[in-house]
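J.: Following is a predicted model, sequence given first.
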Amino acid sequence: MNNQNLKRINTPIFPFTAIVGQEEMKLALELNVIDPKIGGVMIMGDRGTGKSTTIRAIADLLPEIEVIKDDPFNRHPTENINTTEKFETEYIKIPMVDLPLGATEDRVCGTIDIEKALTEGIKAFEPGLLAKANRGILYVDEVNLLDDHLVDILLDSAASGWNTVEREGISIRHPAQFVLVGSGNPEEGELRPQLLDRFGMHAEIRTVKDPNLRVKIVEERTLFDLDPYVWVDKYKDQQDSLKQKIIDAQNILDETEMPYEFRVKISKVCSELDVDGLRGDIVTNRAAKAYTAFQGNKNVLLEDIEKIIVLCLRHRLRKDPLESIDSGYKVKKVFEEIFEIV
């Protein structure tokens, strides 16, 4: 069976707009897709709450991207250094790469075949998961169980947009721009505060308690499993509408502005909460602008900041690794005081 047939018989992915509840997680993912420079999202919550389903669903929702055909790094034709050369291009779905828990550094970063490099005089590079994830989403389930060294590599690449592999004096560098999404269950241990701080946003998800809502979630999933094609068709208009809203937001993001007084107040909130460094200020500014653009506006309003500030700051308050993450009450309280919300 050829690849085309295989692609055709792939089961559809559960539609993003059909996911019930989990608004925090959905919003954080939408904003990171609008502006990947926000720095990714850490999703902490109970098992079986649809974390993986939601992340796959947002990747499936996004518009296809143009890439150089058969390029291992999914590069756009204009990205290639040798611009005089003409390339065949194709459109592909946004890459969604799952990082397995037992992944080694070589599997993540890629490897250089030293023997080939020395005998044949060519750089023989075998791309890793970071190459596959370029211009897409890299999802790490149970990121809190991943080796700290690997988490560091992922965060460095996500922040710089590049991955560098060095072996025996040979160095390869390739683009690795992706939205890093980590998820985990707090019962299995938290990430170290230094690593947690480097995730742009932090979404908390809880098991739905309302019996009616639970029944609705179970029914939706059952109907989808019975006939996924019919189910996907049912949500087509909603999916198309949200996709267009995200594209429109990406297009006006650069024109979105925030009043100086709001920027000062955001920094006051960070200072009052004793947030280390300036990452909290930067991410809150970016996320507020992305949310404003998502609403189809170009001027940040007070309610836009209110909507995202907890997601951007709650995970930056901890000083003691044994202390649990504040649910956002403290951030909300300080925000209301400084922005004088009665």
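T.: Nice, thanks for sending it over.
J.: contacts, neighbours, all on C-alpha from now
T.: OK.
J.: Identify the residue spatially nearest to Pro77, adjacent ones excluded.
T.: Closest residue to Pro77 apart from its sequence neighbours, by CA to CA, 6 or more residues apart in numbering: Ile68 at 5.5 Å.
J.: doesn't Asn74 make contact with the one you found?
T.: Yes: here Ile68 reaches Asn74: they are 6.6 Å apart, a contact under CA atoms under 8 Å.
J.: Run through the strands of the stretch 101-250 of the chain in chain order.
T.: For the stretch 101-250 of the chain, the strands defined by DSSP state E, counting those that start in this stretch occupy 110-112, 125-127, 136-141, 162-167, 170-175, 178-184, 201-205.
J.: Below is an additional structure, to be compared with the one above:
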Amino acid sequence: MSRPVFPFAAIVGQDDMKLAMLVAAVDPGIGGVLVFGDRGTGKSTTVRALAALLPPMRVMQGCRYQCDPAAPDSWCADCRAAGKGKSITAPVPVVDMPLGATEDRVVGALDLERALTGTKVFEPGLLARANRGFLYIDEVNLLEDHLVDLLLDVAASGENVVEREGLSIRHPARFVLIGSGNPEEGELRPQLLDRFGLAVEVRTPADLPTRIDVVRRRDSFERDPVGFAEVWKKPRDKLRRRIIDARARLPDLVVSDTSLERAARLCMALGTDGLRGELTLIRAARAVASLDGDEAIGDSHLRRVAPMVLSHRLRRNPLDEAIASTRVTRAVEELFGA
């Protein structure tokens, strides 16, 4: 029996980070989550806790890429060749991508041991393991440029294409990209920054009761992981049901012209480039409304997600030294009222 992970429902504070993760779980197409802030604030704990919270997914039995039985158009070549086969349940994968990973380890490469016997076999990489799950990169702002370019290509297409050493492989690679880091150690390349749908800042709790609660819960978990997980089983199941219900409601949720206009006006006021800000703002607000059990997007949903959707999309303004999140909050208050 594997060791339980720290329960998502037991994480103290860090509400913006938790909301961003839940939004990405309800709508994985939103573009991933970037978490910047202090070390030791629960970033990696929250990612692993979310994956453990999600319901198991159906996969094609024996598939190395976790192909979705309900989406034959996205199947890998092996699943297409085999036709309709048996499906099984599997946990949602969380794959760590270390900073020192080679390109072969990320995209996959020829299996050298079998190649020595004269057989060319593709050994899947981290992108294959992360398909339909989460790819987690700590210190993402220190990632090497060639790996950044690779991730951008895969994120845009949803496929990983490997053509080398006589191999020509194409397999699905759709995942929620989760990046974390410390902004003091360097900035993220704008091209990659723009690919994250949501970005949040996390800080060390400043109030005494919260710090005590964090230490108490973590200590209880370390001393008895199984017992601690059992105590939080009902809150975990309730939160899991909330995600499942939100996913089911999402396609029918109403987005009025008024909400579309609100989103567009906010992005225009902030001077965001392109239309990705509006699109992501609407999708994130829709996911929050669905989590709340509402039937339509309202101003309250747009207000809650605006800072995490737009803060990392702002151009630097030499005439306004306010930090990005403050500029977004100010624009939201001017448009929606304080």
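T.: Okay, I see it. Since this is a predicted model, take the numbers as computed values, not measurements.
J.: Superposed, how do the two chains score by TM?
T.: Overlay of the two chains. TM-score (TM-score structural alignment, normalised by the length of the second structure): 0.91; 331 aligned residues with a CA RMSD of 2.4 Å.
J.: just to revisit the earlier point, looking at Ile68 and Asn74 of the first structure, which has the bigger crowd around it?
T.: Asn74 (26 against 20; other CA atoms under 10 Å).
J.: hmm, back to that, relative to Ser241 of the first structure, which of the strands of the stretch 101-250 of the first structure is closest?
T.: With CA to CA as the criterion, Ser241 of the first structure lies closest to strand 136-141 of those, at 20.9 Å.
J.: Which part of the second structure matches that closest one?
T.: The alignment of strand 136-141 of the first structure onto the second structure (TM-score structural alignment) spans residues 133-138.
J.: contacting residues around Arg39 of the second structure?
T.: Shown in contact with Arg39 of the second structure (CA atoms under 8 Å, 6 or more residues apart in numbering): Asn182.
J.: Give me the three-state assignment for it.
T.: Assigned with DSSP: H, G, I helix; E, B strand; the rest coil, Arg39 of the second structure falls in the coil class.
J.: Give me the aligned partner of it over in the first structure.
T.: Aligned partner of Arg39 of the second structure by TM-score structural alignment: Arg47.
J.: Check Glu333 of the second structure too.
T.: Per TM-score structural alignment, Glu333 of the second structure is aligned with Glu336.
J.: On the three-state scheme, that match is what?
T.: Looking at Glu336 of the first structure with three-state DSSP, the answer is helix.
J.: Give the burial count for the nearest residue to it once chain neighbours are set aside, as a bare number.
T.: Closest residue in space to Glu336 of the first structure, ignoring its immediate chain neighbours: Val342 at 7.3 Å, by CA to CA, 6+ apart. Using other CA under 10 Å, Val342 of the first structure has 5 neighbouring residues.
J.: what do you get for Pro209 of the second structure?
T.: Neighbour number of Pro209 of the second structure under other CA under 10 Å is 9.
J.: gap between it and Asp219 of the second structure?
T.: Note on Pro209 of the second structure: its distance to Asp219 of the second structure, by CA to CA, to the nearest Å, is 15 Å.
J.: Kindly report the same for Ala289 of the second structure.
T.: On the measure of CA to CA, Ala289 of the second structure and Asp219 of the second structure end up 35 Å apart.
J.: which ones are touching the alignment partner in the second structure of Ala176 of the first structure?
T.: By TM-score structural alignment, Ala176 of the first structure lines up with Ala173 in the second structure. Applying CA under 8 Å, 6+ apart, we find Ala173 of the second structure in contact with 65, 127-128, 130-132, 154, 158-160.
J.: Would you mind finding the match for the residue nearest to Pro77 of the first structure in the second structure?
T.: By TM-score structural alignment, Ile68 of the first structure lines up with Met60.
J.: Equivalent analysis for Tyr235 of the first structure, please.
T.: Using TM-score structural alignment, Tyr235 of the first structure sits opposite Trp232 in the second structure.
J.: gap between that match and Leu22 of the second structure?
T.: 18 Å.
J.: Compare the two (neighbour count), which wins?
T.: Between Trp232 of the second structure and Leu22, counting by other CA under 10 Å, Leu22 is the more crowded of the two (20 against 15).
J.: Helix or strand: which one has that one?
T.: Using DSSP states H and E, Leu22 of the second structure falls within helix 15-26.
J.: tell me the centre residue of the first structure?
T.: Val179 (3.6 Å; CA atoms, centre = their mean).
J.: Kindly reformat the contacts of Ala173 of the second structure as a markdown table containing distance to Ile11 of the second structure and neighbour count.
T.: Below are those laid out as a markdown table (distance: CA to CA, whole Å; neighbours: other CA atoms under 10 Å):
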| residue | distance to Ile11 of the second structure | neighbour count |
| --- | --- | --- |
| Tyr65 | 31 | 23 |
| Leu127 | 28 | 27 |
| Ala128 | 30 | 24 |
| Ala130 | 24 | 25 |
| Asn131 | 26 | 27 |
| Arg132 | 24 | 23 |
| Val154 | 32 | 18 |
| Gly158 | 32 | 16 |
| Glu159 | 34 | 19 |
| Asn160 | 34 | 23 |
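J.: Just the ones of the residues you listed in helices?
T.: With helices taken from DSSP state H, the overlap with the contacts of Ala173 of the second structure comprises 127-128, 130, 154.
J.: Dump the residues you listed into a markdown table; add distance to Ala246 of the second structure as well.
T.: Output for those, formatted as a markdown table (distance: CA to CA, whole Å):
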| residue | distance to Ala246 of the second structure |
| --- | --- |
| Leu127 | 27 |
| Ala128 | 27 |
| Ala130 | 23 |
| Val154 | 27 |
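J.: What is the most widely separated pair among the residues you listed?
T.: Checking those with CA to CA, the most distant pair is Ala130 and Val154, at 12.0 Å.
J.: sorry, back to before: any chance of the strands of the stretch 101-250 of the first structure in CSV, plus distance to Val151 of the first structure?
T.: Output for these, formatted as CSV (distance: least, CA to CA, whole Å):
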stretch, distance to Val151 of the first structure
strand 110-112, 16
strand 125-127, 18
strand 136-141, 9
strand 162-167, 13
strand 170-175, 18
strand 178-184, 10
strand 201-205, 16
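J.: right, and the ones you listed - which one's nearest Leu302 of the first structure?
T.: Of all the strands of the stretch 101-250 of the first structure, strand 201-205 comes closest under CA to CA, at 19.0 Å.
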